[in-house]
Structure formats: structure tokens, C-alpha cells
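> coords below, sequence missing:
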């Protein structure tokens, strides 16, 4: 009579477990690498989206608004701009523009980089005939970190620092 053989234990060998773990780690490393690539691409896209999509439109607005003005003043804040006091030549956050109307009357507009409760934005105000400034007509852009106006060699310069710290400089002169 034959003696019964003990049943072989079921399970995986050390070699099989090691191989499965190595394959799992390799797949995990590839997924992590792909995720990092996607995040890097998203950061680059976000930085370039301001330059590619918003900056050209902003340039067109700035050229139209500033190009039609007859004269301008720079101020550090909206209060000084409304009062017409403490004008500056550099690092201003407010630009007051004066326009000559076809009927001979004058009107004014204000570009102001300020926070009205929902984050910083570059706003455009139309100054009414009574001089009492209300809410802005529109926000030209809400994405820049900073906007500064200055006069360099008689030329009005607008420096806009974008969300990825890119610096755009618009230069303009009044109509002659």
C-alpha cells in the first residue's frame, strides 16, 4: 500500500510575489511620470494662455482707450485721481484720461488697477459730467498680479505683470 503524500501547500512563491511587486511598481512609476508631465503641461498652458489669449485683446483695448485721449495724469490711488491732486510720473496704479468730444466738450475716463472685493483687476471708469464716480464700466482684465503706469521720456508706459510673472509693457502716446 502506498503512503499518502502530504498535499502541496497552495500559494505563490517568493519569486512570483517579487515579480508581481516589480511590475506594480513599474506601472505606478509610469503613471506618476505621466501625471507629472500633465501638471507641467497645464502650468505651461496657463502661463501661455494669458500671453496668447488675453494679452492681444488687452493690447487692442489699451491702444483704443489711450490712443484717443488728448492728455493724461497718473495717480497712486482713485481718491487722488478724483480730486486731481498728488499726480505722479512713475509706479502709478491709476491713469486719468481726458478726451475731446466732437461737439467740443470734454469727458474723462479712468483706468485703475484695484481690488473691489473679488481680487485685483484693471477697471475702466467713465467719469460722468457731475464728476461723481460710480462703479466701473467694465474690467479690462482680472488676471494680472500688478499693473503700473509711468511716463518715461515723455512716453506713457503700462507694465502688466501676468499670473506667471511675465511682464508685458505697452507704450503709447496721445493723438496729435
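Cool, got the structure. In this text, all values refer to a predicted model and were calculated from it rather than measured experimentally.

> make it CA atoms for all contacts and neighbour counts henceforth
Fine.

> Would you mind finding the longest helix in this structure?
In the chain, assigned by DSSP state H, the helix with the most residues is helix 14-49.

> Report the buried residues of it.
Buried residues in helix 14-49, counted by 16 or more other Cα atoms under 10 Å: 47-48.

> chain center to that helix, what's the gap?
Relative to its chain's centre, helix 14-49 lies at 30 Å (Cα atoms, centre = their mean, to the nearest Å).

> helices or strands up against it?
Applying 3 or more Cα pairs under 8 Å, 6 or more residues apart in numbering; DSSP states H and E, we find helix 14-49 packed against no helix or strand.

> Could you identify the helix or strand that succeeds that helix?
For helix 14-49, the succeeding helix or strand toward the C-terminus, using DSSP states H and E, is helix 55-67.

> Please spell out which residues along that following helix are buried.
Within helix 55-67, the residues that count as buried by 16+ other Cα under 10 Å are 55, 62-63, 65-67.

> here comes the other one, which I'd like you to weigh against the first:
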């Protein structure tokens, strides 16, 4: 006698196997989403911060003097210098012919945005206007400059709250 269909035991075995595959797949997808979320949260530290560090090292290793200000207007007018919590850093570069060049490193952020730009600008000979500029990093949520015991300290906060601190001294 030939029968058509499946027994209850066969159907139960297939359903249990399908449920095990679904549970395993769900767990794997959940782990992948969690891993991707963590990786995205660390993107600033893994990608942006090393680039910013490299640029700051290059700039500050050539500088022989610096001063900190709370705004671009104060920096260009050379007024209201700060020793902590400034967002603008003016750097001076001695030239071989005895003249000086100046640059400006400034953190700016639109109040509606979660991150801002750390920008280097070359200043005119009298350090009163910006001649040209380029972005060091665009992923920081805050950058402040301060001086502790004659050492320049730059605190950079990433978009997820991670804080990175850089230190440099002038060659004077």
C-alpha cells in the first residue's frame, strides 16, 4: 500500500529544524547589527582622530609660538587672549629670512549640527585676515585649546562623547 503525505513526527521534526535555523539567523543578525553599531560609534576614533593628530603634529611642529582666543574676531584683532577653553588658536612660524607667518586653527560648529569643523587658515602678513583655509577634520563635536604649564593642550571630543587630548609645546 502506497501512502501520500507526511507523518506527524516528520512534520514536527521539520518545524523544529526550521525554528532552530530561524533562531540562529536572528541571533547572528542581531550580533552583526550590534557590531556595526559599535564600529560606527568608534569611527571618529579610528578614522578622523589619527588624521587630525597627523595634521596637528605637522602644523605645531613648525610653529614657534601660539596664542589662544575665544573667537576669530578676537584672534584677528589680537585681543582677549585666553589660557583655557578657547576655540581659536593662532600659531606663528619664524621664517629663515627673519620674517613671520601666521596661521589660525579654529573650531566652528553650526548650532543645529552635532559636529563641526576644525579648520586651518593661513593668515595675511599682518595676521589680520584669512588668506586661505582647509579642513583638518569635520567629525568633532567640540574642540578646545588651553595652556597648562606652558604646554598647549587641545581637547577634541568625538560625536559619541569620546575625548582625545593632544599636547604640544612651542619651540621657544
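Perfect, thanks for sending it. Being a predicted model, the structure only gives us computed values, none of them experimental.

> TM-score for the pair, please.
Remark: TM-score between the superposed chains equals 0.80 [TM-score structural alignment, normalised by the length of structure 2]; 167 aligned residues with a Cα RMSD of 2.8 Å.

> Can you tell me which of the buried residues of helix 55-67 of structure 1 is nearest residue 85 of structure 1?
residue 66 (20.9 Å; Cα to Cα).

> Contact partners for the closest one?
By Cα atoms under 8 Å, 6 or more residues apart in numbering, residue 66 of structure 1 lies in contact with 97, 172-174.

> Any of the residues you listed buried? List them.
97, 172-173.

> post-alignment, the longest helix of structure 1 versus structure 2, mean distance?
Here the mean offset of helix 14-49 of structure 1 against structure 2 after fitting is 3.9 Å, by mean Cα distance after the TM-score superposition for structure 1.

> Tell me the buried residues in the longest strand along structure 2?
Criterion DSSP state E: the longest strand present in structure 2 is strand 130-140. Neighbour-count burial for strand 130-140 of structure 2 flags 130, 136-140 (criterion: 16+ other Cα under 10 Å).

> Dump those residues into CSV; add distance to residue 68 of structure 2 as well.
Output for the buried residues of strand 130-140 of structure 2, formatted as CSV (distance: Cα to Cα, whole Å):
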residue, distance to residue 68 of structure 2
130, 17
136, 18
137, 19
138, 21
139, 22
140, 19
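
> quick check, nearest of the residues you listed to residue 84 of structure 2?
Using Cα to Cα, the buried residues of strand 130-140 of structure 2 come closest to residue 84 of structure 2 at residue 140, 18.5 Å.

> related to what we said a few turns ago, residues in structure 1 matched by whatever helix or strand comes next after the longest strand of structure 2, start to end?
The helix or strand immediately downstream of strand 130-140 of structure 2 is strand 142-148, counting by DSSP H and E. Aligned by TM-score structural alignment, strand 142-148 of structure 2 falls on residues 146-152 of structure 1.

> again, but for stretch 76-96 of structure 2
With TM-score structural alignment as the criterion, stretch 76-96 of structure 2 aligns to 82-102.

> and the matching stretch, how far apart are its ends?
Terminal residues of stretch 82-102 of structure 1 lie 24 Å apart, using Cα to Cα, to the nearest Å.

> Residue 137 of structure 1 versus the closest residue to residue 77 of structure 1 other than its chain neighbours, what's the distance?
Once flanking residues are discounted, residue 77 of structure 1 sits nearest to residue 94: 5.9 Å by Cα to Cα, 6 or more residues apart in numbering. Using Cα to Cα, residue 94 of structure 1 is found at 15 Å from residue 137 of structure 1.
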